[in-house]
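> sequence first, then the predicted structure:
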Amino acid sequence: MQDRLQAMIDAGRDTPLARFTLGELHHKNGDLETAVVHLAEAVRQDPKYSAAWKLYGRTLLEAGHYNHALEVLSQGIEVAETQGDNQAAREMQVFYKRAARAAE
């Protein structure tokens, strides 16, 4: 699956969903730094993609990039609230609090 998605992107068919899915797969495999790259690109391509913001912030938190996680989660919460995606906003608020504690 990862290889097919990467080949699709390499062939010029880059989409936010492809990037999100690749980020999710890398996250599940423990390759957090590669996941961050794909998730950052997903939200760059579609700034309203609240699920991508959530996983992006969570992955940064898990990778120990607490200050960056705080920035991303803050943006993600705003996006999710604007989109009416209250569940994603609540989950990101939990991750935000964890990142804030870890950054202290």
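Noted; the coordinates are in hand. Numbering: from 1, shown residues only.

> CA only for contacts and neighbour counts going forward, please
Noted.

> which helix or strand contains the most centrally placed residue in the chain?
The residue lying closest to the centre of the chain (CA atoms, centre = their mean) is Tyr56, at 1.8 Å. Applying DSSP states H and E as the criterion places Tyr56 in helix 50-62.

> for comparison:
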Amino acid sequence: MDSEQTLSPNITRLEKLLDGAHDGALLRYALGNEWLKAGHAAKAADYLRQSLALDPSASAAWKLLGKALSANGETAAAVEAFTQGITVATSHGDIQAAKEMTVFLRRLRRDTPLA
């Protein structure tokens, strides 16, 4: 598949900001989100890992990373991302994110018994 044909205007706009003054965890998270919406889970996971390297306390990035990994068939890595995300969210008082990731983790384990 030619990735140039599937690039949304948001992805194009956001990627132009890479390595500039606005580059950072939030930009990398936004790119991960856009790539996941475009159906490119592996590319999304790459950007989300970059985001978390810059800000490992971002509950939303952990949650989206788990979703991207799951969508890419990386079940064990998705379980790890959700587990780490629950720990981070709980430690920061982000109870809603922890609950959501707990539900995603439970579903993932139910749907893939080896996870």
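Thanks, I have it. None of these values were measured; they are calculated from a predicted model.

> how about the residue nearest to the centre of the first structure, what's its match in the second structure?
In the second structure, Tyr56 of the first structure lines up with Leu65, judged by TM-score structural alignment.

> residues contacting its match?
By CA atoms under 8 Å, 6 or more residues apart in numbering, the contact set of Leu65 of the second structure is 44-45, 48-49, 78, 81.

> give me that answer again for 10 Å
By CA atoms under 10 Å, 6 or more residues apart in numbering, Leu65 of the second structure lies in contact with 29, 32-33, 36, 41-42, 44-49, 51-52, 59, 71, 77-78, 80-82, 85.

> likewise for Ala103 of the first structure?
The contact partners of Ala103 of the first structure, taken as CA under 10 Å, 6+ apart, are 61, 64-70, 97.

> state the distance from the spatially most distant residue from the centre of the first structure to Leu5 of the first structure.
Farthest-out residue of the first structure from its mean C-alpha position, per CA atoms, centre = their mean: Ala11, at 23.0 Å. Taking CA to CA, to the nearest Å as the measure, Ala11 of the first structure falls 10 Å from Leu5 of the first structure.
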